[in-house]
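1. Okay, sequence plus prediction incoming.
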Amino acid sequence: MRMNVFVLPSWYPSARQPMAGLFAHDQAAAVAAVRPGWRVAVGGWGHLDGALSLRDLRANARALAWRWRARAGWRDVDVGGALLHEHLTPRLSWTLALAGGGVRGLLSASRANLRAAEARFGRMAVLHAHVGFPAGWIATRLAAEARGQGRRLPVLLTEHMGPFPFPALRGPAGGLQPALRAAFEQADATVAVSEALAQTLHAHGLRCDAVVPNVVDDTRFAAVPTPPARTAADPFVFLTLGTLVPAKGMDLLLQALALLPPSLPVQLHIGGDGPEREALQALAASLGLQSRVRWLGALAPAAVPAALAACHAFVLASRHESFGVVLVEALMAGRPVLATRCGGPADIVGPGDGALVAVDDAPALAEVMQALVRGERVIETPATLRERAVARYGRAAVGERVAALLEGLGAGP
């Protein structure tokens, strides 16, 4: 069955923001890879490149400069033998708390992108939106416009938001903004990326028809070697990756590191940047951790395999994760993982993969870190960790599941 699929992401990677919305890009690439006869088009408006800020004047200057230079048009991207067809109609956006982030302009841009895709490839069979607002709301508006023209254009909505909902999308008395609720009510099928997120959707009275995890491009980690050999005196290296914001729990991780015995040879590599960097570095200094912590700065996706190759285990101390892509990347690199029970990680970390601990429990995290360093936990071999992760989250596995959902909608009545 040959189909045309139009993808609407709420965030999407760019040269300046390579990690933003990577989940939407990778899932679209996976679908294109498992269905080589399909046309998979992605509509964008510039996303974070054109995002204005209420507080950061330099960010506003960058966004305005980007808008001045940006031009509408196509970019065909080779994603491992398959093609993604990306169409840009540039628009500025701003915080969701202020007039919905300029969503009417984003709807106009998405309408132009859809028209460009259909002019090039013919009618789209299905829309796939990532995140209920703005993309989910936009997709259901486009579907309603299509119905007004006498045609069926079904919508698959995949929710990634965490924590759900974002504060700006909360309605009165802790409910949901009407536009976000409408996206779920009007979509033809809805998906969550973890069981924990599905339960949260149900708690808000929203339906969730399936749980399909985020996809991870397993080819990126196929060449990562086994963990570096070490003697008893060599440091055991933990790696963590994430934006340096409170939700990622980097402060908790530093506190756990400080609880490890000084005689235990351990290092922590921290990959990421963000508004909490100076505060976290000050915390590390106050805890006497200067010799135990290495700050890697922000890492582009291409640099992640090398960072994983240099570590023995991965640790994620987040206070909330709707999924946890970095955990899957570590497992695909053959590294055991330690994480908090903060949502998505509970789906990912199973027996033999590492350990889960409670959120904000530094002593418990320190205990499992120490046990891992001393070889006191039963961990599968690197090859087994990789094989299991690829079977559950690799491009072929997740791409097939998403493609099947899209086929079911595209072949509907």
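-> Nice, thanks for sending it over. Residues are numbered from 1 along each chain as shown.

2. From now on I want contacts and neighbour counts done on CA atoms only, so please keep to that.
-> Noted.

3. residues near Glu278, how many?
-> By other Cα atoms under 10 Å, 12 other residues sit near Glu278.

4. what does the one helix or strand it maps to rub up against?
-> If you go by DSSP states H and E, Glu278 is part of helix 277-286. Outside helix 277-286, the residues that touch it by Cα atoms under 8 Å, 6 or more residues apart in numbering are 244, 250-251, 254, 290, 293.

5. Would you mind listing which of those residues are buried?
-> For these, a neighbour count by 16 or more other Cα atoms under 10 Å gives the buried set as 244, 250-251, 254, 293.

6. Filter the contacts of helix 277-286 down to just the ones in strands.
-> Among the contacts of helix 277-286, DSSP state E puts Val293 in strands.

7. and the comparison structure, right after this:
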Amino acid sequence: MTVARFSTLNPSAPEPGLLVILIAPNVSEQMGGEAMKALQILRELRRVLPNTLQITHDRNRAEVTQRLDLAGVSFVADTWVSRALWRSVVLRALLDPWFCWKAVRMAERLAVEHARPGQKVVIHQVEPNSPVMPRWLSRRFPNVLGPLNGNIYYPAPFRHRESLSASLRRRLHMPLQWLRRWQPLFKRRAEMILVAGGERTRVSLLAAGIDPDTLVDTVDCGVPQALLERPRLRHEGTNLRFVHFGRLVFHKGTSLAVCSLLHTRLPIELDVIGRGPELTACRALVEELGLQQRVRFLDWYERHADLIASFGAYRGMVLPSLEDANGIVVQEAMALGLPPVCLDWGGPQLLVRDGESGFLVAPDSVQTITHGIAACLDHLAEDPALAERMSLAAREQARAWCWPEVMAQWLALYRKV
């Protein structure tokens, strides 16, 4: 384990009465939605608490210190224990608890080193967002967990694609939560838990015996103020172009988005932006379906700002995700005024108001999904008035997710802890 040494982040700023130490396995623009959320939380919290510290895994070091140029970040290094856990298929699930244990111990040392006299310390484990993962908690300082979300599993028509481990997690989720309340190892509770998954997450936590008074509802992820300050995307005339972006893994539903083009009345075009293990399979699917003239694979933008700048070319975004607990890409699109087309499932189900700020398609079957998406794409493409109404509604919804508003809520909660 290594601890980075650093000077005060902003010596000229007034010393706050609170020191927050954030913990997340990944803090990155390149490692998926959870890593991006952790990075946004760090940046936004430092706007109000400049001396906020961050602990993450050593695999993030190059990006954090060089490309992102972030100070005040400490890194948990791999040891023979973590390497052994990674090589073990049976024990690999213990990697996150192992990281949590090492990170909390590091956070306690950092608190002693950096807290000023009279300063309150809060250790906030931002990720993972799972409500079931066992966590090590500090006995020396107050603990905040979350936003917790997770416990999303494939809709019934897709469960034949579940891995064995995913199927076991789904079937054992609630029984294991009920058992947790009787295990001494889990008697130590966090002082506050931020809940972002709505009722499904609350039910899971309460089944585990969590005190309902420690649960506080919040959004899973905020929206940067800079996005809401950009001009809203305007929709005029017919626009056949749509975008699907994110890490290309099966549960993101890229293949469903591609197959939906077979059922559109209009020659809808789809740009797929991203990298991942499903890229080869999706390219082959496009060839098989003869959609080479309507689907483009644009790899990934190294700078997130360039990705955002590209959205002006599109009429809407498509994310038929089967397992996303939230959907940062949906929030970003809505903040810019780009109507989303998603499944009525998981995180997007909590974000999109069907028929008002976007479309939600029932995940009843592959046919229902692909035909439903196709109909939504046709409507948006040929009806600029509809697209404009949804754009306005989406931007208005996104204002409630603005990071400064979220941070104000969290800051008040920290002080209560």
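-> Cool, the structure landed. Quantities reported herein were computed from a predicted structural model and do not represent experimental measurements.

8. From Ala339 of the first structure, how far off is whatever residue of the first structure lines up with Gln349 of the second structure?
-> Alignment note: Gln349 of the second structure maps to Ala346 in the first structure; criterion TM-score structural alignment. Computed as Cα to Cα, to the nearest Å, the Ala346 of the first structure to Ala339 of the first structure distance reads 9 Å.

9. Which neighbours do those two have in common?
-> Contacts common to Ala346 of the first structure and Ala339, judged by Cα under 8 Å, 6+ apart, are Leu356.

10. which one of these two has more residues nearby?
-> Taking other Cα under 10 Å, Ala346 of the first structure and Ala339 do not tie; Ala339 has more neighbours (25 against 20).

11. Which parts of the stretch 101-250 of the second structure are helices?
-> Counting by DSSP state H, counting those that start in this stretch, the stretch 101-250 of the second structure has helices at residues 164-180, 198-207, 225-229.

12. can you list contacts of the last one?
-> Pointing back at helix 225-229 of the second structure there. 332, 335-336, 395, 398-399, 402-404.

13. same check, this time on the first one
-> Helix 164-180 of the second structure is touched from outside by 132, 151, 153, 159, 186, 204-205, 207-209, with contacts defined as Cα under 8 Å, 6+ apart.

14. Need the max-distance pair from those.
-> Arg159 and Phe186 (30.6 Å; Cα to Cα).

15. And those two? Which one has more around it.
-> The neighbour count for Arg159 of the second structure versus Phe186, taken as other Cα under 10 Å, is higher for Phe186 (16 against 12).

16. Quick check: closest non-adjacent residue to the more buried one.
-> Excluding its sequence neighbours, the residue lying closest to Phe186 of the second structure (Cα to Cα, 6 or more residues apart in numbering) is Arg180, at 6.5 Å.

17. One more: Val31 of the first structure?
-> Nearest residue to Val31 of the first structure, sequence neighbours excluded (Cα to Cα, 6+ apart): Gly399, at 4.7 Å.

18. Show me which pair in the contacts of helix 277-286 of the first structure is furthest apart.
-> Leu244 and Gln290 (17.5 Å).

19. quick revisit: could you identify which of the helices of the stretch 101-250 of the second structure is most buried?
-> helix 198-207 (a mean of 17; mean count of other Cα atoms under 10 Å).

20. for the alignment partner in the first structure of Arg247 of the second structure, what are its contacts?
-> Applying TM-score structural alignment, one finds that Arg247 of the second structure aligns to Thr243 in the first structure. Thr243 of the first structure sits next to 272-274 when contact means Cα under 8 Å, 6+ apart.

21. Pipe those residues into CSV and attach secondary structure per row.
-> Shown next, in CSV, are the contacts of Thr243 of the first structure (DSSP: H, G, I helix; E, B strand; the rest coil):
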residue, secondary structure
Gly272, coil
Asp273, coil
Gly274, coil
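
22. Out of these, which comes closest to Leu372 of the first structure?
-> Of those, the one sitting nearest to Leu372 of the first structure (Cα to Cα) turns out to be Gly272, at 23.7 Å.

23. picking up where we left off before, preserved in the second structure, out of the contacts of Thr243 of the first structure?
-> When you map these onto the second structure and apply both residues aligned by TM-score structural alignment, their matches' Cα atoms under 8 Å, the shared contacts are 272-274.

24. surely the match of Gln349 of the second structure meets Leu356?
-> Yes. Look at Ala346 of the first structure against Leu356 with Cα atoms under 8 Å: they come within range, at 7.4 Å.

25. Quick check: of the contacts of Thr243 of the first structure, which lies closest to Ser93 of the first structure?
-> Gly274 (20.9 Å).

26. What's the closest one aligned with over in the second structure?
-> Checking TM-score structural alignment: Gly274 of the first structure goes with Gly276.

27. Now that match: closest residue in space, sequence neighbours ignored.
-> That would be Leu248: by Cα to Cα, 6+ apart, it lies 4.4 Å from Gly276 of the second structure.

28. thought the one you found was touching Ala257?
-> No. Using Cα under 8 Å, Leu248 of the second structure makes no contact with Ala257, being 12.0 Å away.

29. So which bit of the second structure is stretch 319-337 of the first structure matched to?
-> By TM-score structural alignment, stretch 319-337 of the first structure lines up with residues 322-340 in the second structure.

30. now that stretch, how far from the centre of its chain.
-> 10 Å (Cα atoms, centre = their mean, to the nearest Å).

31. Ends of it, what's the gap?
-> Note: stretch 322-340 of the second structure ends 15 Å apart using Cα to Cα.
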